[in-house]
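A.B. asks: Here you go, sequence then predicted model.
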Amino acid sequence: MDDQTKLELEAAAFRRLQRHLMEERTDVQNIDMMNLAGFCRNCLARWYQEAATERGIAMSKEEGREAFYGMTMAEWKANYQTEATDQAKAAFKDTHG
């Protein structure tokens, strides 16, 4: 496989993951993702922003989040974020303490 095809497949897989998390599984909370997988939507948004910065593209943390989420964090929280359970908070503290 040539490098361009590999890049295109990786980009397609990323876009599919993004759509899955932002459209199909809005019910899954970031804290639950962190507890299970060690990363969440915010991590993906930060990685996106960091990749832009590495390429000389000025992008703030909030701009990176808006690019990944497709909306502001305030909109995401208002539409989809729920209060974390005590169990989820305790699990997060245990693993990310």
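C.D. replies: Good, I have the coordinates. Residues are numbered from 1 along each chain as shown.

A.B. asks: From here on, just use CA atoms for contacts and neighbour counts.
C.D. replies: Fine.

A.B. asks: tally of neighbours for M22?
C.D. replies: M22: 18 surrounding residues under other Cα atoms under 10 Å.

A.B. asks: residues in contact with the nearest residue to it once chain neighbours are set aside?
C.D. replies: Nearest non-adjacent residue to M22, counting by Cα to Cα, 6 or more residues apart in numbering: Y69, 6.5 Å away. Neighbour list for Y69: 22, 41, 45, 76 [criterion: Cα atoms under 8 Å, 6 or more residues apart in numbering].

A.B. asks: Okay, one more to line up with it:
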Amino acid sequence: MNKDDRIELEAAVFRRLVEHLRQHTEVQNIDLMILADFCRNCLAKWYTAAAEERGIVMDYEQAREIIYGMPYREWRDKFQREATAEQLAAYERKQQAKSG
């Protein structure tokens, strides 16, 4: 496979991942962090970093809007639920395991 084909495929997969996350708003960011050690906000940070590496001016909120498909505040108000005690405990265990 040549480099251009690989880049096209990677871009298509990324778009599919972002669309999948947009469609599955029931999946909370904390759940993603617990299970996969990344979330929508991580994707936005990586997007911002990739833009900066290429000299493209983009701030974190712009990247979040690309990932969430709407302003983050709007997504949060519509879809984000308060983390449960169980979720918070699982996240803390995950963080301790990473640092420990």
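C.D. replies: On my side now, so go ahead. All of these numbers come straight from a predicted model, not from anything done at the bench.

A.B. asks: hang on, the earlier thing: from the contacts of Y69 of the first structure, which is closest to A11 of the first structure?
C.D. replies: The closest of the contacts of Y69 of the first structure to A11 of the first structure turns out to be A45 (Cα to Cα; 14.5 Å).

A.B. asks: Pull up the gap between the closest one and A51 of the first structure, please.
C.D. replies: 10 Å (Cα to Cα, to the nearest Å).

A.B. asks: neighbour count winner among the two?
C.D. replies: Taking other Cα under 10 Å, A45 of the first structure and A51 do not tie; A45 has more neighbours (21 against 14).

A.B. asks: re earlier: map the contacts of Y69 of the first structure onto the second structure and name those still in contact.
C.D. replies: Mapped onto the second structure and checked by both residues aligned by TM-score structural alignment, their matches' Cα atoms under 8 Å, the contacts of Y69 of the first structure keep the contacts 22, 41, 76.

A.B. asks: Could you pick out which of the residues you listed are located in helices?
C.D. replies: 41, 76 (DSSP state H).

A.B. asks: Make JSON lines out of the kept ones among the contacts of Y69 of the first structure and add distance to F92 of the first structure.
C.D. replies: JSON lines is the format used below for those (distance: Cα to Cα, whole Å):
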{"residue": "M22", "distance to F92 of the first structure": "22"}
{"residue": "R41", "distance to F92 of the first structure": "15"}
{"residue": "W76", "distance to F92 of the first structure": "21"}
